[in-house]
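1. I would like the atomic coordinates for the input below:
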Amino acid sequence: ARGLSWHSGDNIVTTSSEFPSNHLAWAALKRHGVELRPVDIRLADNAEQALIQAMDQRTRLLAVSSVQWTDGFRLELGQLGEVCRRRQVLFFVDAIQELGALPLAVERDHIDVLVAGSHKWQMGAEGLALCCIGEALRQTIQPLKLGWRMFRDPFEFDPTKQSEETSARRYESGTPNTLGQIALNASLGLYEQWGTDWVATRIRANTNQLIETLGTVAGLRVASATEPERRSGIVAIGSDRYDSSALEQALRKHRIMSVARGGLLRLSPHYYQGEQDMSRLCDALIEVHTR
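-> Here you go, the predicted model:
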């Protein structure tokens, strides 16, 4: 955020339900006269159009999560990217809730910057994130942290002989998280073995089973969008009897891990789980809810 040149009166369009990491960096630019425009996309008839309508001639950047962290609502990135490219608005995507679960196409969707932590769907370790920055934009975003790893040959320790790195590695100033890289590399090997399409098919089968089963239980409601194009790997469940935190704790006693987020119970089954696992999860949640 601070590596770009901003002017008073510029604005950034985002959603009102971003994870703090994708809010704080942009909100901090208010001191430079930059306006942050949050849009409640879940109240809109069309989420993408609501974001587009919030833009004007002073919009410099659109910052969104490809999948919302609370309920799994999935945006159509191609539509947003096309408008951003046409209006010369930078398109920033936080993909942590999608990368490793469903296919993403950075170039096709005109994404200028894509970021994602590696510890969720990619099954890496905490403390390591991925960042993809378009080649043209790398000449615009200035590195704010300086260190020995940001040069073309980081092992040339004579400062007078160092040359600037032009790839996105120019933003990596310090010693990398080597253990995290090893863990992520092992995980990516599994993706190469099975294929991302196969992974996405497995995840969609899991979420479909949860939606179809839990959506028919009295007192439970599927809070996630159920349109196929809006579904992700996350299924959020609401209850008219129990607080989501109470449901989370009750499922733990069944050795089932879920998480309470935004007043909902968030379920995120991965590709290594299957039909029997989903049946066990549904049976346990129904038992907990009806006792």
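2. going forward, measure contacts between C-alpha atoms and count neighbours the same way
-> Noted.
3. Point me to the residue sitting farthest from the middle of the chain.
-> In the chain, the greatest distance from the average C-alpha position (CA atoms, centre = their mean) is reached by Thr160, at 40.3 Å.
4. Can you classify that one as helix, strand or coil?
-> Here Thr160 is helix, with the state taken from DSSP: H, G, I helix; E, B strand; the rest coil.
5. swap in the one 10 residues further on?
-> Classification of Arg170 using three-state DSSP returns helix.
6. What number of residues are in the vicinity of the closest residue to it other than its chain neighbours?
-> Counting by CA to CA, 6 or more residues apart in numbering, the nearest residue to Arg170 once its immediate chain neighbours are dropped is Met150, at 4.4 Å. Applying other CA atoms under 10 Å, we find 24 residues neighbouring Met150.
7. now swap in Thr175 and tell me
-> Counted with other CA under 10 Å, residues neighbouring Thr175 total 10.
8. run this one through as well so I can compare:
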Amino acid sequence: MSIDLDEFRKEIPAINNYIYLNHAAISPTPVFALLEALGYLYGVSSRGSVHVNRVEENDFLEMRQRVASFIGAEASEVSFIPNTSFGINMIIHGLNLGKGDVVLTNNLEFPATVYPLYKLRERGVEVKLLRVEPGSIDETMSENIDERVRLVVVSHVSFNTGARIDIKKIKERAKKVGALLLVDAIQSAGALKLDVKETEVDFLLAGGYKWLMSPQGSGFMYVRKGLLKDPPFYGWKTSSTFMKFDSESFELETGPRRFEIGTIDVSANLAMSKIAEKLTPERERIERRVLDLSAHTVDEAEDMNFEVVTPKHRRAGITVVRTENPKGVAEKLLQKKIVVSPRGNGIRISTHFYNTEDEVSEALKAIKSCLS
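-> Below is the predicted model of the structure:
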């Protein structure tokens, strides 16, 4: 790949201390992105509002363009959010759902994707939580999309099984009944190539601190042009006249800033947009490398007689192997300087494109050693 693997690894200080296979939790920030964030903070330290005003010229247009290119969107469709929970709440409360409407999701979702939906029950909205299997999430959800369903909420990649969902298939069914599709891409943005126009998703959002390797507090939200013109919550930046600083002057902002109701974390999102810019030309190669590494992980785990939870034909960057006492195993691995996560009944190994096959092998051998 054009991004030299050895050179990129030099940007990740964490690998000098650990075998780091925990990108589905939090990724270490590359030095070049860290410097982008620090450069902004130093500018504020040395020049105060002079620097802030320069960076905020054109309403963060350059940052939006970087992220938009990364997901195949237009800059006017990209807003910055502090986390996925914020974005999901902004979307679901802006859709004017009511009694008789159904929101469809599933039991393998991360709580941040599901918990906000429960608030809709106060309006009489039915939250239908399907029980699904990792290898057939999209089929089960598609089969349950009927005329009452107004919104389908699903993760692109399952956090606790590693299963990749065919969101295009779900959208095709949703489109037939006029339902909208909200995709949580926090476990795929940065690992898989995303194209919102190709998949025709209506909403897509992600925090930046996982596969996008950005600081916590960074994140983006895509809202398809024409949707949610009037956001459910207002703040001082929701007005197109916000720079008048006049509480009696309000005109609804029509651009993506309408969802950024207050001051965003500029340094964190600068870092995220810089990473998006660097990864965009390499999206296909990065996806191929991520898939190759997870395939290697599955194969080697099976060769070592582990039960693999992740369906190989549905994998992304996450591989979950079933173990006894996963929390205890993860703690023992950390003592060996191997970073993974216990999830459910197994150990979650999440390999990014810069990891190596040797790192995977060492981790699996260490898990085997802990169990024996």
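9. care to give me the TM-score?
-> For these two chains in superposition, a TM-score of 0.90 is obtained (TM-score structural alignment, normalised by the length of structure 1); 281 aligned residues with a CA RMSD of 1.9 Å.
10. how far away is the aligned residue in structure 2 for the residue nearest to Arg170 of structure 1 from Ala276 of structure 2?
-> Alignment note (TM-score structural alignment): Met150 of structure 1 maps to Thr238 of structure 2. Distance from Thr238 of structure 2 to Ala276 of structure 2, counting by CA to CA, to the nearest Å: 26 Å.
11. residues near the counterpart of Ala179 of structure 2 in structure 1, how many?
-> Across the two structures, Ala179 of structure 2 finds its equivalent in Val89 of structure 1, going by TM-score structural alignment. The number of residues packed around Val89 of structure 1, counting by other CA under 10 Å, is 21.
12. distance of Val89 of structure 1 from Leu4 of structure 1?
-> Applying CA to CA, the value for Val89 of structure 1 to Leu4 of structure 1 is 13 Å.
13. same deal with Asp283 of structure 1?
-> Asp283 of structure 1 sits 51 Å away from Leu4 of structure 1 when distances are taken as CA to CA.
14. Neighbour count: those two, which is higher?
-> For Asp283 of structure 1 versus Leu4, neighbours defined as other CA under 10 Å are more numerous around Asp283 (14 against 11).
15. Tell me which residue of structure 2 matches up with the more buried one.
-> Using TM-score structural alignment, Asp283 of structure 1 pairs with Lys365 in structure 2.
16. Please enumerate the helices of structure 2.
-> Residue ranges of the helices in structure 2, as given by DSSP state H, are 5-9, 31-47, 49-55, 61-71, 84-92, 111-118, 137-143, 167-177, 196-199, 266-279, 283-303, 326-335, 357-371.
17. What's the end-to-end length of stretch 93-108 of structure 1?
-> 14 Å.
18. ranges for the strands of the stretch 1-150 of structure 1?
-> For the stretch 1-150 of structure 1, applying DSSP state E, counting those that start in this stretch gives strands covering 11-15, 35-39, 59-65, 90-94, 113-117, 129-133.
19. The fifth one maps to which residues in structure 2?
-> Residues 203-207 of structure 2 are where strand 113-117 of structure 1 aligns, taking TM-score structural alignment as the criterion.
20. swap in the second one?
-> Equivalent residues of strand 35-39 of structure 1 are located at 126-130 in structure 2, counting by TM-score structural alignment.
21. what comes up buried for the matching stretch?
-> If you call a residue buried by 16 or more other CA atoms under 10 Å, then stretch 126-130 of structure 2 has these buried ones: 126-128.
22. burial measure for the nearest residue to Met63 of structure 2 once chain neighbours are set aside, as a count.
-> When the adjacent residues along the chain are set aside, Met63 of structure 2 lies closest to Ser273, with 5.5 Å between them (CA to CA, 6+ apart). Residues within reach of Ser273 of structure 2, counting by other CA under 10 Å, total 28.
23. Could you check which residue of structure 1 pairs with Ser273 of structure 2?
-> With TM-score structural alignment defining the correspondence, Ser273 of structure 2 maps onto Asn185 in structure 1.
24. Run a quick check on Ser245 of structure 1 versus Gly262, I expect a contact.
-> No. Using CA atoms under 8 Å, Ser245 of structure 1 is not in contact with Gly262, being 10.1 Å away.
25. Neighbour count for the two, which is higher?
-> The residue with more neighbours, out of Ser245 of structure 1 and Gly262 and counting by other CA under 10 Å, is Ser245; that gives 16 against 13.
26. Alignment lookup: the more buried one to structure 2.
-> When the two structures are superposed using TM-score structural alignment, Ser245 of structure 1 falls opposite Lys327 in structure 2.
27. same check, this time on Ser8 of structure 1
-> Going residue by residue (TM-score structural alignment), Ser8 of structure 1 aligns to Lys99.
28. mind listing what that match touches?
-> The neighbours of Lys99 of structure 2, taking CA atoms under 8 Å, 6 or more residues apart in numbering as the test, are 123-126.
29. Most neighbours among the residues you listed, please name it.
-> For these, the largest number of neighbours (other CA under 10 Å) sits with Glu126, at 21 neighbours.
30. State the distance from that residue to Leu117 of structure 2.
-> When distance is defined by CA to CA, Glu126 of structure 2 is 9 Å away from Leu117 of structure 2.
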